[in-house]
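Trainee: Got a predicted structure here, sequence first:
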Amino acid sequence: MSKSVAIVIGNPLVNMELPYPSDEGLQGVELILDDAEAILAEGASEKGFSGFAAGDWVSYTLLAKQGACSPLGDHAALRAAMSDSSLKQPRFVVLEEGADVPAVVSVLNPPLLIRKGLDERYVEYLEDVSLAVNQLRKVLPEEDRVVVEEVVDGDGFSLYGFVSEDGFQLAGMVELEWYSGRGQYPMGLQCPAEMSEALRVDLIREAQEIVSLLDEFRGHLRMDFVVRDDVPYIKTIDPCIISSWMPVDLLGLSGAYPLWKNVLRFAAGEPYLSADEKTYRAAVLRWVSAGSGEVASVMGVDVAEKIEGVTCVRMRIQPGDRLRHAVDMRERDRVGYVVAEGDTIGEARAIAHRAADAIRIETNIVIESTEFK
């Protein structure tokens, strides 16, 4: 083993469900489930490790600020860098502190995405932009700039892979199933992605050009695209960490590149594992939806688990928890999901939808009292 590395996890929502392997090839990697900031403050040598690697966004952000990994997540900087390339991206504006928000965003056509750091809000009307911007500025670091961009309607795809000195190597592609109501966010994922060979070639070429703009970045990436009229528009670029909001073993279920193992092997300085040569099965993930309010009951989980083809049912809520609308990215991740597999995408999707529909979440309306003085 070339080095001993600790994978730091600071997000309590993912601590109990990491697909951490125990095979001999990863003996030099240890998982630390604790407060990321406190661990990183002590330093690697005091802990007996040659270095730390991020297991979730909390740890990644801290490591990037300390210079321990390549910073990636400044959406404004990425959009600006891509503006000088041949890459297609939505029309956008960057809101500087003190900007006249209504005046700046008036050049855009709604609906819009308001993005800051790792979070985003969907708005349908220009007059709602200021409220969404203020909400994000309250909950995210001041140094993160706000980007407002037009929503591109189309099919969604995510490319997973890693960046080394030799460039970008594709790990796998996942197709996104959009939420059927308001807003553009995924409520389902399927692998392998269904697309033409020409589109596949275009997406890989786009990914390679994106990597050329990332300077010294080394590691795993997820790139989200929206394809409209056969033209890919880049939506998001994120480092692919092992506690990603998409369970990283979805690719593995379909027989694709063993991504989650390679995230750890990369941190430990070990060689990558290649994909198995076999006929891939289809795998589909479907988020469970719930109304906003206080959770009264969660029913049907046992029914969903018994459905043939269901490989995973994961619920993260319990009676008494309070839920916001699923358009909130972190809220959607928190409720739960099901994963199913089948011989075809259609079969796996039908199983996943059936399992998700079997789960019933009852919520009570919560009225916040306001005291006037």
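Mentor: Sure thing, it's come through.

Trainee: From here on, just use CA atoms for contacts and neighbour counts.
Mentor: Will do.

Trainee: Pretty sure Ala283 sits against Val339.
Mentor: Yes: applying Cα atoms under 8 Å as the test, Ala283 and Val339 come out as touching, 7.1 Å apart.

Trainee: These two: which is more packed in?
Mentor: Neighbour comparison, Ala283 and Val339: the larger count goes to Ala283, with 33 against 29 (by other Cα atoms under 10 Å).

Trainee: Distance-wise, check that one relative to Glu209.
Mentor: Between Ala283 and Glu209 the distance is 29 Å, computed by Cα to Cα, to the nearest Å.

Trainee: got it, and Ala41?
Mentor: Separation of Ala41 from Glu209 (Cα to Cα): 36 Å.

Trainee: So for these two, which sits in the more crowded spot?
Mentor: Ranked by neighbour count (other Cα under 10 Å), Ala41 and Glu209 place Glu209 first, with 17 against 10.

Trainee: and the more buried one, what helix or strand is that in?
Mentor: Using DSSP states H and E, Glu209 sits in helix 197-212.

Trainee: same for that helix, what does it pack against?
Mentor: Secondary-structure packing of helix 197-212 (3 or more Cα pairs under 8 Å, 6 or more residues apart in numbering; DSSP states H and E): strand 167-178.

Trainee: adding another structure so you can compare the two:
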Amino acid sequence: MKSASTALRQLLSSVFAAAAALAVGIVCIGLSGFPAKASLRTMLVGAAGSSQAWAATLNEVVPLVLVALAWIVAIRAGRINIGFQGQMLGGAMCATVVGIYLPTGGSHVGLVAAVIASSLGGAVLSGLAAALAHWRGVPEIISTLLMSFMMVQVVAWAIRGPLNEPHQSLPQTSPVRSGARWPTLISETPLHYDILLSIGLACVVAWALRSTTFGWRARMSGDNPEAAQHVGINTSTVGIVAMLLSGGLAGIAGGSLVLSSLLGNLVDGVDGGFGLEGIAVALLAGNSAIACIPAAILLAGVDQGGALTEANLAVPSALVGIVQGLVIVAVAAAANLRTGVIRRTWLTIRDALPNRATVRSAREVTQ
């Protein structure tokens, strides 16, 4: 009963923070000479004013939830994975290759294979970063970020070269086969069955981190590595497994952006910026796997509503961005006051960065 009342208070505080920030943002729009009431109404309609709007919002929830889960799995084990863009691109490219070239007939075997391939594509990149950290001492926060830059160029080369659609001058691949695509959940909407996969994975991650041996070891390794080693936990192995799982989840997110898209092909910028927005979702959720679902709905609704406001009322994108930023910051601040998650995350990132002594020693070795 106590936990239920606590959860209710947390939910109400987040809702109040979001409503207050939205009100301030709308006032800013009004002071800039644009219709405040119409902007608020358009933003709400764009987020959840119709079945199409709800479907578009929930469709955006899928990659946000999956990337948020990827962040949570890594951060619980004390690992900083910020290369979700690259891992999403790796997953998207692997899913595209399997979806195009694997003969599937009329079954959904191709979809299962493409999802598995997308997971492996992301896991390979995060696993490489974990291996560099374990054997060469390269911080994951650096290697994962640099791999994202690399994957942007790899995808750009692939869709203009070996994967380019035949007889097509545009930088894109051929569409994946119909048997490898996510089926539509609600007809004539952009919502597909991958929304159920993302919710199911959120439940699995929450259960695994709370109720399994690996989850306990991951939490011990992240909260107190010295104590974990003292009780016999191999923190390096736990960290590598956590990074592999994190990259796999990000890869599935990237694959879904191809397998549930309208045309079903790989193009430039397919990641859509979800790699960074997913981290924001995780922080809004207090690094809770279940809470990242409503946090993702909030962020996706703000994105969808802001886009419609910009299109219908010609409100500048800068003003829309201010409103979106105010909502995110307000909810994050409310969550941080309750749990201190932002401060704990910052301390984890600070500890993962190389200190001055390490940099000095590395320079002396190279000289």
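Mentor: Good, I have the coordinates. Everything numeric in this text was worked out from a predicted model, so none of it was measured.

Trainee: care to give me the TM-score?
Mentor: The TM-score (TM-score structural alignment, normalised by the length of structure 2) is 0.23; 160 aligned residues with a Cα RMSD of 7.5 Å.

Trainee: what residues do Ala283 and Val339 of structure 1 have in common as contacts?
Mentor: Leu250 (Cα atoms under 8 Å, 6 or more residues apart in numbering).

Trainee: still on that earlier bit, now the helix holding Glu209 of structure 1: buried residues?
Mentor: For helix 197-212 of structure 1, the neighbour count (16 or more other Cα atoms under 10 Å) marks Leu203, Ile204, Glu206, Ala207, Gln208, Glu209, Ile210, Val211 as buried.

Trainee: Let me know the angle separating the helix or strand that it is followed by from helix 197-212.
Mentor: Next helix or strand after helix 197-212 of structure 1 toward the C-terminus (DSSP H and E): strand 219-228. Per axes from the mean of the first three to the mean of the last three Cα atoms, to 10 degrees, the angle that strand 219-228 of structure 1 makes with helix 197-212 is 130 degrees.

Trainee: Would you mark the buried spots in strand 219-228 of structure 1?
Mentor: Buried residues in strand 219-228 of structure 1, counted by 16+ other Cα under 10 Å: Gly219, His220, Leu221, Arg222, Met223, Asp224, Phe225, Val226, Val227.

Trainee: mind checking how far the second one is from Glu341 of structure 1?
Mentor: Think His220 of structure 1. 25 Å.

Trainee: Give me the buried positions along the helix or strand where Ile7 of structure 1 lies.
Mentor: Assignment of secondary structure by DSSP H and E places Ile7 of structure 1 within strand 5-9. With burial defined by 16+ other Cα under 10 Å, the residues of strand 5-9 of structure 1 counted as buried are Val5, Ala6, Ile7, Val8, Ile9.

Trainee: can you check stretch 48-62 of structure 2 too?
Mentor: For stretch 48-62 of structure 2, by 16+ other Cα under 10 Å, it's Ala48, Gln52, Ala53, Trp54, Ala55, Ala56, Thr57, Leu58, Asn59, Glu60, Val61, Val62.

Trainee: Report the distance from it to the chain centre.
Mentor: Averaging C-alpha positions (Cα atoms, centre = their mean, to the nearest Å) puts stretch 48-62 of structure 2 17 Å from its chain's average.

Trainee: and if you look at stretch 336-348 of structure 2?
Mentor: 19 Å.

Trainee: before we move on, the earlier item: with the buried residues of stretch 48-62 of structure 2 in mind, which one is nearest to Ser39 of structure 2?
Mentor: Proximity of the buried residues of stretch 48-62 of structure 2 to Ser39 of structure 2 was ranked by Cα to Cα; the top entry is Ala48 with 14.3 Å.

Trainee: contacting residues around Val15 of structure 2?
Mentor: Residues counted as contacts of Val15 of structure 2 (Cα under 8 Å, 6+ apart) are Val331.

Trainee: Quick one: name whatever helix or strand follows the strand or helix carrying it.
Mentor: Using DSSP H and E, Val15 of structure 2 sits within helix 2-31. Downstream of helix 2-31 of structure 2, the next assigned helix or strand under DSSP H and E is helix 36-48.

Trainee: what comes up buried for that following helix?
Mentor: For helix 36-48 of structure 2, a neighbour-count test (16+ other Cα under 10 Å) marks Ala36, Ser39, Leu40, Thr42, Met43, Leu44, Val45, Gly46, Ala47, Ala48 as buried.

Trainee: Equivalent analysis for stretch 349-361 of structure 2, please.
Mentor: So for stretch 349-361 of structure 2, counting by 16+ other Cα under 10 Å, buried means Ile349, Ala352.

Trainee: now stretch 136-153 of structure 2
Mentor: Val138, Pro139, Glu140, Ile141, Ile142, Ser143, Thr144, Leu145, Met147, Ser148, Met151, Val152.

Trainee: Ok, stretch 167-183 of structure 1 next?
Mentor: Using 16+ other Cα under 10 Å as the test for burial, stretch 167-183 of structure 1 gives 168-179, 183.

Trainee: residue nearest the centroid of structure 2?
Mentor: Nearest residue to the geometric centre of structure 2 (Cα atoms, centre = their mean): Val67, 2.2 Å.

Trainee: Assess the claim that it and Leu283 are in contact.
Mentor: No: here Val67 of structure 2 does not reach Leu283: they are 11.6 Å apart, not a contact under Cα under 8 Å.

Trainee: Of all pairs in the buried residues of helix 36-48 of structure 2, which one spans the longest distance?
Mentor: Ala36 and Ala48, at 18.5 Å, using Cα to Cα across the buried residues of helix 36-48 of structure 2.

Trainee: got the residue ranges for the helices in the stretch 51-200 of structure 2?
Mentor: Ranges of helices in the stretch 51-200 of structure 2, per DSSP state H, counting those that start in this stretch, are 51-76, 84-101, 109-136, 140-160, 194-211.

Trainee: distance between the helix or strand where Ile342 of structure 2 lies and the chain's centre?
Mentor: Assigned by DSSP H and E, Ile342 of structure 2 belongs to helix 341-352. How far helix 341-352 of structure 2 lies from its chain's middle: 19 Å, per Cα atoms, centre = their mean.
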